[in-house]
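Visitor: sequence unknown, structure follows:
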């Protein structure tokens, strides 16, 4: 019989899949404004994830407190790994765009910029803090951890990285597939960090928060000019 915790994990996974993979947030827009629906969903899932893995999160946090210096340097190394991988995949994406005669930014970037213009502080909090929490709980703490029980680590990392990239697509247009290559790099890097640090979610989570925060700082500066 399935335990209470496993039921909770299954419930979180189903909610995330329905809301973000099958665009369930759009369904909620029939009841409440789409912007409010998106923010509400992220808050609910973040709280759900916290209470679902509360004991593990507290244990891992206590481990980090004992090795603060190690945590700092490993996060820095993780960010450098992410930087190098995303640069490589971004370059590959741009080369493919030029070969195929495509131009313009992805729909995900466009929607973030649009939301930032309307609610800069709110979207920054959600994209830099709450969003990474929800994504890391689903992709690393649940999905990657589960796959590694049955598949090799590298195959699991690739599958999760690919899933991470695909969930950042907003349509099946060729341009969206090409733009997803950039997110594939990020998904691979976060998963590598998670595995390397013995499945301690705080390492990829903090790196995820840092890179999103840097992106929003650049976005904020560019919007002023």
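Guide: Here it is on my side, so go on. In this text, all values refer to a predicted model and were calculated from it rather than measured experimentally. Numbers count the residues shown, from 1 in each chain.
Visitor: From here on, just use CA atoms for contacts and neighbour counts.
Guide: Fine.
Visitor: Leaving out chain neighbours, which residue sits closest to residue 39?
Guide: residue 126 (7.3 Å; Cα to Cα, 6 or more residues apart in numbering).
Visitor: Pull the number of nearby residues for the one you found.
Guide: When neighbours are counted by other Cα atoms under 10 Å, residue 126 registers 16.
Visitor: where does it land in three-state SS?
Guide: Put simply, residue 126 is helix when judged by DSSP: H, G, I helix; E, B strand; the rest coil.
Visitor: swap in residue 103?
Guide: Following three-state DSSP, we place residue 103 in the coil state.
Visitor: Centroid-nearest residue for the chain?
Guide: With distances taken as Cα atoms, centre = their mean, residue 135 lies nearest the centre of the chain, 4.1 Å away.
Visitor: With residue 186 as the reference, measure out to that one.
Guide: Here the criterion is Cα to Cα, to the nearest Å. By it, residue 135 lies 12 Å from residue 186.
Visitor: Now do the helices in this structure.
Guide: Secondary structure of the chain, counting by DSSP state H: helices at 4-16, 24-28, 34-52, 54-66, 68-100, 107-118, 120-125, 131-136, 145-147, 153-166, 174-196, 202-224.
Visitor: quick one: buried residues of the fourth one?
Guide: Neighbour-count burial for helix 54-66, with 16 or more other Cα atoms under 10 Å as criterion, is recorded at 57, 64.
Visitor: between it and helix 68-100, how many degrees?
Guide: If you take axes from the mean of the first three to the mean of the last three Cα atoms, to 10 degrees, helix 54-66 sits at 110 degrees to helix 68-100.
Visitor: how far out from the middle of the chain is helix 54-66?
Guide: Centroid separation for helix 54-66 versus its chain: 21 Å, with Cα atoms, centre = their mean, to the nearest Å.
Visitor: ok, residues contacting that helix?
Guide: Contact with helix 54-66 is made by 50, 71, 200, 201, 202, as judged by Cα atoms under 8 Å, 6 or more residues apart in numbering.
Visitor: if we go to 7 Å?
Guide: Outside helix 54-66, the residues within contact range by Cα atoms under 7 Å, 6 or more residues apart in numbering are 71, 200.
Visitor: adding another structure so you can compare the two:
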């Protein structure tokens, strides 16, 4: 269901973005360029791609959550109680920093083995940051962690957790998290470099699932994810890609 919705919404919003771009050009009295329209549909610029990602993935997360993983009033009450504990915030910060440290360690090891992969979304993110840095920081540090944790941890991991198979849920949801961030064939990375990126994203997914289960609150996973992304974006802006 999630894959089908993601593909459908991505296609829909990509077409909508191309139509809006064409309508904007016509309203300015510019001649419509069919080749340019096809190009904008096939390869939208960074900021447009971020909006398509936000609407498509966020929409998928909300729909699947509503149909397959909606929290009960009792679950929401327990989650609020958990957030009042200092230990929850401690785990949140610890896991957020641990995922960043693990990513750095995997990158360091990869460099020493002759592998320096470039994430397929890095150029898009850097281009979008140049166009709208404030929006991109909000997107990367707040919006993306919220909808990704809702989809991958609450719905995918949570389904198997509630069925009594949390470790299987952790493995499968982390694998899905890694694949959606780095699909093979979409970049010039070699297979070893792609596997290195999968290890990075897979560890992140497993860590966020672990803190969700450890604390009992999805907000802990969202917070850890947000902290990781906020620091990573700051390093990206400072030139430490």
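Guide: Arrived safely. Note that the structure is a prediction, hence the values are computed from the model and not measured.
Visitor: Which position in the second structure pairs with the residue nearest to residue 39 of the first structure?
Guide: Aligned counterpart of residue 126 of the first structure in the second structure: residue 139 (TM-score structural alignment).
Visitor: With residue 203 of the first structure instead?
Guide: With TM-score structural alignment defining the correspondence, residue 203 of the first structure maps onto residue 220 in the second structure.
Visitor: what's the closest non-adjacent residue to its match?
Guide: Among residues not flanking residue 220 of the second structure along the chain, residue 92 sits closest, at 5.2 Å (Cα to Cα, 6+ apart).
Visitor: Show me what the one you found lines up with in the first structure.
Guide: Superposed on the first structure with TM-score structural alignment, residue 92 of the second structure falls opposite residue 78.
Visitor: what does residue 129 of the second structure give?
Guide: Taking TM-score structural alignment, residue 129 of the second structure has residue 116 as its aligned residue in the first structure.
Visitor: is it true that residue 124 of the second structure touches residue 44?
Guide: No: with contacts counted by Cα atoms under 7 Å, residue 124 of the second structure stays clear of residue 44, the gap being 9.5 Å.
Visitor: who's in contact with residue 226 of the second structure?
Guide: By Cα under 7 Å, 6+ apart, the contact set of residue 226 of the second structure is 141, 142, 145.
Visitor: Now render those residues as JSON lines, adding distance to residue 236 of the second structure and neighbour count.
Guide: Shown next, in JSON lines, are these (distance: Cα to Cα, whole Å; neighbours: other Cα atoms under 10 Å):
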{"residue": "141", "distance to residue 236 of the second structure": "13", "neighbour count": "23"}
{"residue": "142", "distance to residue 236 of the second structure": "16", "neighbour count": "18"}
{"residue": "145", "distance to residue 236 of the second structure": "17", "neighbour count": "21"}
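Visitor: and which of those residues is nearest to residue 153 of the second structure?
Guide: Comparing those against residue 153 of the second structure with Cα to Cα picks out residue 145 as the nearest, at 10.6 Å.
Visitor: Against residue 206 of the second structure, how distant is the closest one?
Guide: The gap separating residue 145 of the second structure from residue 206 of the second structure is 14 Å, by Cα to Cα.
Visitor: do residue 135 of the second structure as well
Guide: 28 Å.
Visitor: neighbour-wise, which of these two wins?
Guide: residue 206 (23 against 13).
Visitor: May I ask you to confirm that the more buried one is in contact with residue 170?
Guide: Yes: using Cα under 7 Å, residue 206 of the second structure is in contact with residue 170, at 5.7 Å.
Visitor: neighbouring contacts of stretch 106-126 of the first structure?
Guide: 168, 169, 170, 176, 179, 216.
Visitor: need the contact list for the third one.
Guide: When contacts are counted by Cα under 7 Å, 6+ apart, residue 170 of the first structure is found next to 107, 108.
Visitor: Recalculate using a threshold of 8 Å.
Guide: Contacts of residue 170 of the first structure (Cα under 8 Å, 6+ apart): 107, 108, 176.
Visitor: Neighbour count added to the residues you listed, as TSV?
Guide: Output for those, formatted as TSV (neighbours: other Cα atoms under 10 Å):
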residue	neighbour count
107	16
108	17
176	18
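Visitor: Please produce JSON lines containing the residues you listed, extended by distance to residue 13 of the first structure.
Guide: Converted to JSON lines, the contacts of residue 170 of the first structure look like this (distance: Cα to Cα, whole Å):
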{"residue": "107", "distance to residue 13 of the first structure": "24"}
{"residue": "108", "distance to residue 13 of the first structure": "22"}
{"residue": "176", "distance to residue 13 of the first structure": "24"}
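Visitor: Can you tell me the closest non-neighbouring residue to residue 93 of the second structure?
Guide: residue 224 (5.9 Å).
Visitor: Now check the second structure for the residue matching residue 142 of the first structure.
Guide: Alignment note (TM-score structural alignment): residue 142 of the first structure maps to residue 155 of the second structure.
Visitor: And the residue nearest to its match when sequence neighbours are not counted, how far from residue 25 of the second structure?
Guide: Spatial nearest neighbour of residue 155 of the second structure, excluding adjacent residues (Cα to Cα, 6+ apart): residue 69 at 5.1 Å. Distance, residue 69 of the second structure to residue 25 of the second structure, by Cα to Cα: 42 Å.
Visitor: Roughly how far does the residue mapped onto residue 174 of the second structure from the first structure sit from residue 107 of the first structure?
Guide: The alignment partner of residue 174 of the second structure in the first structure, by TM-score structural alignment, is residue 161. Computed as Cα to Cα, the residue 161 of the first structure to residue 107 of the first structure distance reads 19 Å.
Visitor: what's the answer for residue 131 of the first structure, then?
Guide: According to Cα to Cα, residue 131 of the first structure and residue 107 of the first structure sit 17 Å apart.
Visitor: swap in residue 173 of the first structure?
Guide: Computed with Cα to Cα, the distance linking residue 173 of the first structure and residue 107 of the first structure is 10 Å.
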